[in-house]
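> Structure for this input, please:
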Amino acid sequence: MKFAWFEVAALTASVANANSLAYSPPYYPSPWMTGEGDWSEAYTRAVEFVSNLTLAEKVNLTTGSGWMQESCVGETGGIPRLGMWGMCMQDAPLGIRFSDYNSAFPAGVNVAAAWDKRLAYQRGVAMGEEHRDKGVDVQLGPVAGPLGKFPDGGRNWEGFSPDPVLTGVMMAETIKGMQDAGVIACAKHFIGNEQEHFRQSGEAQGYGYNISQSLSSNIDDKTMHELYLWPFVDSIRAGVGSVMCSYNQINNSYGCANSYSLNKLLKGELGFQGFVMSDWGAHHSGVESALAGLDMSMPGDVILGSPYSYWGTNLTISVLNGTMPEWRVDDMAVRIMSAYYKVGRDRFRTPPNFSSWTRDEYNFQHSMVSEDWGKVNERVNVQRDHAQIIRKIGSDSTVLLKNKGGALPLTHNEKFISILGEDAGSNAHGANGCDDRGCDNGTLAMGWGSGTANYPYLITPEQAIQNEALEYSNGQTNVFAVTDNWALTQMAALASQADVALVFVNADSGEGFINVDGNEGDRKNLTLWKNGEEVIKTASQHCNNTIVVIHSTSAVLISDWYDNDNITAIIWAGLPGQESGHSLVDVLYGRINPGGKTPFTWGKTRKDYGPPLVTVPNNGADAPQDNFEDGVFIDYRRFDKDNIEPIYEFGYGLSYTKFAFSDIKVTPLASSQRGEYKATTGKSQKAPVLGEPSTVSDNLFPEGIKRVRQYLYPWLNSTDLRASSGDPDYGMDSKDYLPEGATDGSPQDLLPSSGSSGGNPGLFEDLYQVTATITNTGSVTGDEVPQLYLSLGGNDDPTKVLRQFDRVTIAPGQSLQWTTTLTRRDVSNWDVASQNWVISGAQKKVYVGNSSRKLPLSADLPSVE
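Sure, this is the predicted structure:
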């Protein structure tokens, strides 16, 4: 098992093919943490703690103990000498995976559809509280990768929106909420992880594809900064404690060993102060990945379930034999412990009280090797009153796409209601009957894969509608459901008798390790699942008041039926979590006036969205290549560029009332007169060296620790480093293959755009204030989402880009003045030549309205130096 040297052949191949394939240039050394800003106190405490550790103890903080060796999906080693147990990493971005007595929250895409920063924060707090009280140290979310380059991308729903600003704001608010609750958030997957096909070569081989390397996302510098990196900047500014590097390659260098993306972009340019952890199985090398900026290996083993690790003992040896400087391990440990102290883990911490591997109360504590029987599930209920926030997010994220003649809200006077479609009902195997939700049975309330949680219950639309109708009619309403999507004759009979036919359809997707009906994570197409189009057609042919409700992970194709006169209303309800039915009836019956806006564009064809997913190997047996040729032009930006009329544009959503916009005003702020934006100059401090230099004898296996089979330890079995490594090639001089400057701990030049929290601080200076008046011209109180878009004015710029938004409640007849600001970052472009942000000389213009194509207000921006 090699531990210390680079994958020389792979590195050489990348250089050799640089002329024909995208190439990621090296950037070394890995920047060390500075502890600036809000990190100062935590950094000081972390330095003190790490300074008193042995080398092996530092390494133990960086390396997982192995797949299924502890309670959580990933768990580092601890510091037994100090009574500190390992740190617990647990999915997921919508609740606790593999647990019980926890909540199942709405997916990230629903949070984006609510366009409500306060709800995003409240959801973050609630999820953080549940993870905290289950003993979780790091919640593996939220998600900005995938951003949503492909509408059929499998995991788009785990994130928020293909717009970087909407995603960035929701990432930041979610992170603040989670970390205020006392758990470390993990922004993932960094970066370019936009599809499930070929994300891992081994997974693809299991599906029969002959490839030897994972897919490469080939992204140019301008696109990287202006699109994909944007929400990670917001995450860093929110103080996120950890970032997860992705499975895919970036310009033909693996994401967890990509020195350019980790060392230069994330730590150098954006000043990220926390730690970088690998995705599970995304760690491919030893010293290479450490020097390239990886700080924590998850779950620690080379292959899930193997007894070998690139790190652990091998990382300890790489320092002792002089291959890697100890300051790099010091920096890893300090970053980890700084995040730990920053969110207050030392105050909130409790050992994990659940097992990811069984729901039994008693089982093996080390499940992988069936050792140490004991109590593994305490069955601690952490749900609190979180059903209330779940229900509110579900209703507030509901998007009313069509409402002909005021078909909605329903009145409680309906005499005959037909509920049609499998998506209205229960999974016959139970709400948790499919592992990781890996099926599409019954109503859809979350996608599938590691981004899921077990339901404590699931309120279906059928249950909620029936209860609502019967309660308010004292049992006088006739309510019937047909939930077999092929029972079209029975559906037709019910629809022909109904005052209203409520039709439920869906489209599912998820993570690539699960294949549902030939959908290998990513969707095969954008059509509805399980005969959905025929269900709609049948109902609308027999009922002239057909209302369609869509549960889906992203857009679906609706061209064939959306404008049918008999289809009076269309609702997109997304993936609303455990309170699905309750959230829906709140909107159907008007208790909640819908205020959700679609967080993506509804096109007429798949082609409208731009390039397709890469689903066929296109580089022989080597890494498939996904050239991001669309640049920054994804979703509504693509539709605007190609002058394509969507069915429903980004940001669109109806209400039971109406709003008018007026009186836009743009005011340059005093801060904009402070002078020209200044590039960062100077050098860093030298790499700090903590404690005393390590010796071999300091790192021998301690006495009194019971060894578990296949458990990954950091200690040496012998003072003979060759024997401890178990590596037959130990004598190879690995230092010959270290990249230039990779071990240099001397002061380093600072990047022009760099800063301690997301980049150069001048970027976040407010330059303009924009105000507009919003009036409720209807008859009921409602929520509106004012949206500000900006034209940057350049020939290669999108027609417009979202820059600010809010969600406001306005009573009928009343007006509200909405005020927002634009920062230097908002009005800048990335300049590749100077490697900095610049404000171009092109005339810039702001637009305000309630969707990307309904922007009644506009004004030119005064120029700023």
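> drop to CA atoms for contacts and neighbour counts, all remaining ones
Will do.
> where exactly do the helices run in the stretch 551-700 of the chain?
580-588, 636-641 (DSSP state H, counting those that start in this stretch).
> what sits up against the first one?
Counting by CA atoms under 8 Å, 6 or more residues apart in numbering, the neighbours of helix 580-588 from elsewhere in the structure are 391-395, 398, 408-410, 445, 458-465, 468, 573, 576, 592-594.
> And the shortest one, by the same measure?
Counting by CA under 8 Å, 6+ apart, helix 636-641 makes contact with 600-601, 608-610, 633, 645-646, 649-650, 798-801, 852, all of which sit outside it.
> what do you get if the cut-off is 7 Å, keeping everything else the same?
Helix 636-641 has contacts (CA atoms under 7 Å, 6 or more residues apart in numbering) with 601, 608-609, 645, 650, 798-799.
> swap in stretch 85-101?
Stretch 85-101 is contacted from outside by 72-79, 102-107, 127, 131, 136-142, 158, 354, 356, 379-383, 450-454, 456, using CA under 7 Å, 6+ apart.
> Spatially nearest residue to the most centrally placed residue in the chain (excluding sequence neighbours)?
Taking CA atoms, centre = their mean, the centroid of the chain lies closest to residue 143, which sits 0.8 Å from it. The shortest distance from residue 143 to any non-neighbouring residue, by CA to CA, 6 or more residues apart in numbering, is to residue 159 (4.5 Å).
> one more to put side by side:
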Amino acid sequence: MEYLRSAYDSLRGGQRVLSTKTAVSSLLCAAGCSMQPGSDVSELPYYGRSPPVYPSPPGNGSTNSRWTTAYADARRLVAQMTVEETVNVTRGWPGICVGNTGEVPRLGVPALCFADGPNGIRGQEFVSAFPAGIHVAATFDRDLMYRYGRALGDEYHGKGINVALGPVAGPLGRVARGGRNWEGLSNDPYLAGVGMGAITRGIQAAGVIATPKHWLLNEQEERRRWAPDGDAISANVDDRTLHELYAFPFMDALREGAGGIMCSYQRANHSYACQNSKLLNGILKTELGFEGFVVSDWDAQTSGVGSANAGLDLTMPNAGFWGESLIQAVHNGSVSRDRITDMATRILAPYYYLRQENGYPPPAVYPPTHKHFPVDVQEDHAKLIKEIGAAGTVLVKNVNKTLPFKKPRFLCVYGYDATVKASPWENPDRYGGGYEANFGWNTLNGTLITAGGSGGTTPPYVVSPFQALQERITKDRGILRWDFYSEDPTTYANTEACLVFINAYASESFDRASLTDGFSDRLVLNVAAKCPNTIVVVHSAGIRTVDAWITHPNITAVLFAGLPGQESGHSLVAVLYGDVNPSGRLPYTVARNEADYGALLEPATSPARFPETNFTEGLYIDYRHFDREPATPPRFEFGFGLSYTAFAYAPDLSVAPRRPPADMAAYPDPAVPVVQGGHPSLWETLFVVRCTVTNTGDTPGAEIAQLYVGVPGGDSPVRQLRGFVRVGPLAPGEGREAVFELTRRDLSVWDVAAQQWLLRRGPYEVWVGASSRDLRARRTVVVG
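This is a model prediction of the structure:
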């Protein structure tokens, strides 16, 4: 009857008009039935089911003493609230921020200010435009990831924003053409997890609440939202894949104390993510011990009582299906007083966890048309942006040491991506616009430093590649020739190199139509046909195929320059001229042909009333897919990247257990309580791996040593990333030890039957090398 009341409440009090059949079906699935209309649940495959998990577990602050204190403060405050005041905290209100919670003036509870986005504060003045998440991931540098998060947090704090809407691991990047893959931190769960943890720690070290998003399975833009003519897409995934791929990186953010989690728009196993009791009550709040609040994506709430009981704590940007309706639901018993008390407590506990009650600045965010005294929060972040921009630039081709440049005196620059304003017939206001301004931009409108939608940034300036090249060649008393517009530009006999700049754009609200484009490919080929030293630079929001021209003999160097932020040109020129020896690595696999991605190429499309996409590939996305399909080797594999020097790996890989492998329990001890981030023993180091890396070239440089693990059992990918270390910079001839720690989680699989992480008995293969396919040292370790 509770479930039926949920359905009735949403039909009666909702703001959205649904047919009775549609509404009841969706709401009952939120309660756990997960049936398609007209289907028998017994006929559905396992990945289509979302079992019910009720009631919503209350937060208890037991993770550590800091959470305990925060919960005591929050409970003390919420205990004084009336039902009306408590409900008011759980909803958004119109205000100056992207999201504003309800106030309780009588008790001094302020409206909390929420703002986009994961790589910079959107739509504001005197803020920085940081590199995108995918670019940060390409650094494979834990220290830079933390410093990035800390700088972001400092800017949010300076603007008086309580809650930063990021970082991102959903989408993870399952779909190669996914429109928002660039916001995330690669399609490998380990790399994404390290980034999520480091960035979350950095943001919250600045006193700002991090909100990792989007929980969970938000892997495409096509049909991601409910519409009058049909439900959102249902992302159907099996339990093991859900844990080992999609929830995996969120665990790292939770372990670092994330105070918020944003749930996503689409359905997950036929139940809307913001009212999916298995995802919210079961996995997030019980299994992973989440202490903070779950906030809906903007207008992602699709029911009233159903979402409250399923674990949603805060709806944005307005009252949604709550407000007065939630007050009525408490009074009539559809939602318990304990549940709304827990909602408000969970919202306020992170506020106290980060001591925001102690002199936190008031919000200083304004619409661009509003005259105001500017609050400048940029500090010296441009230096960090330049450093990350260079560190995330990936050199994938370099014939006969074309790069680095050796004081060239004559360079030619071609392509729409070389400068801020390229096309004379397009609107020049590419940057500085609002949310919608990013959607319609096309590839002829200037250099790409960010992509579109709520994750787009508002840079104070943009240093284009052309500007930075002008600055550099001026010092050498050289000359430049350029043509930003032509598809077949003129070349010059005396030029020492031709640089061609192209890009690949993506945005929230739509997926990419292709991983290449004809205009750019023709431009590259036309220049290469006439210039024997052609260097191609690709600024890309994700995968960009290059086989149309990559093997051309006149193309001597190629760089994937990502989405580097406002210092784009300076970062690139530092690499071109050898001020920085490139160490960036691809955070995804670049195939030879788009078709090589198979079913993972493009989003699922369906005109059906109840569309769905089945993640039947399981664990085999990106490089795991290509490792399983030897007939389609990639052009550039995950983790690949060149340097201006060379590195050797000692073959004698050392793997030392922290305790005898026979004593390692198969499952975590059930007597030990779960903390935020999962069972504590999942983070226990079981093995330490050591490998010596030596610079065998003639140039100082740093190597990204990567560790991959093969799990026994025959039902896992042949290898999975489970460690990476930036080694260096190393002087020529210098060697240094790369040290990796393998945790229980790194070596475990999710046991669907036991509903626990399982450390299998048997031989584990351990590789260390320069990419997912360039493996230099190997060792077998037996557990049990």
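> re the thing from before, of the contacts of helix 580-588 of structure 1, just the buried ones, ChimeraX syntax please.
Buried members of those, defined by 16 or more other CA atoms under 10 Å, are picked up in ChimeraX with:
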select :391,392,393,394,395,398,408,409,445,458,459,460,461,462,463,464,465,468,573,576,592,593,594
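> Inside helices: which ones of the contacts of helix 580-588 of structure 1?
Counted as lying in helices by DSSP state H, out of the contacts of helix 580-588 of structure 1, are 391-395, 461-465, 468.
> ok, so of these, who is nearest residue 758 of structure 1?
Nearest to residue 758 of structure 1, judged by CA to CA, of those is residue 393 at 29.0 Å.
> so how far is residue 579 of structure 1 from that closest one?
10 Å (CA to CA, to the nearest Å).
> what does residue 329 of structure 1 align to in structure 2?
Matched by TM-score structural alignment, residue 329 of structure 1 corresponds to residue 340 in structure 2.
> no wait, residue 40 of structure 1
Residue 40 of structure 1 maps onto residue 68 in structure 2, by TM-score structural alignment.
> which residues sit in contact with its match?
61-62.
> Remind me which helix or strand it belongs to.
helix 65-78 (DSSP states H and E).
> coming back round to it: how many neighbours does the match of residue 329 of structure 1 have?
Residue 340 of structure 2 is flanked by 23 other residues according to other CA atoms under 10 Å.
> doesn't it fall inside a strand?
No. Using DSSP: H, G, I helix; E, B strand; the rest coil, the secondary structure at residue 340 of structure 2 is helix, not a strand.
> What distance do you get for it to residue 313 of structure 2?
Distance of residue 340 of structure 2 to residue 313 of structure 2, computed by CA to CA: 8 Å.
> which one in structure 2 is aligned with the residue nearest to residue 143 of structure 1?
Counting by TM-score structural alignment, residue 159 of structure 1 corresponds to residue 184 in structure 2.
> contacting residues around the closest residue to residue 389 of structure 2 other than its chain neighbours?
Nearest-residue entry for residue 389 of structure 2: residue 564, 4.5 Å, with adjacent residues in sequence omitted and distances by CA to CA, 6+ apart. Contacts for residue 564 of structure 2 (CA under 7 Å, 6+ apart) come out as 131-132, 135, 389, 449.
> Which of those are still contacts in structure 1?
Comparing these with structure 1 on both residues aligned by TM-score structural alignment, their matches' CA atoms under 7 Å, the contacts found in both are 131-132, 135, 389, 449.
> between the residues you listed, which is nearest residue 283 of structure 2?
The closest of these, once distances to residue 283 of structure 2 are taken by CA to CA, is residue 132, at 28.4 Å.
> Would you mind measuring from that closest one to residue 291 of structure 2?
Distance from residue 132 of structure 2 to residue 291 of structure 2, by CA to CA: 28 Å.
> Comparing these two, which shows the higher neighbour count?
Taking neighbours as other CA under 10 Å, residue 132 of structure 2 and residue 291 compare with residue 291 leading, 32 against 27.
> And that one? What does it align with in structure 1?
In structure 1, the residue paired with residue 291 of structure 2 is residue 273, using TM-score structural alignment.
> if I pick that match, what's in contact with it?
Residue 273 of structure 1 neighbours (CA under 7 Å, 6+ apart): 33, 35, 335.
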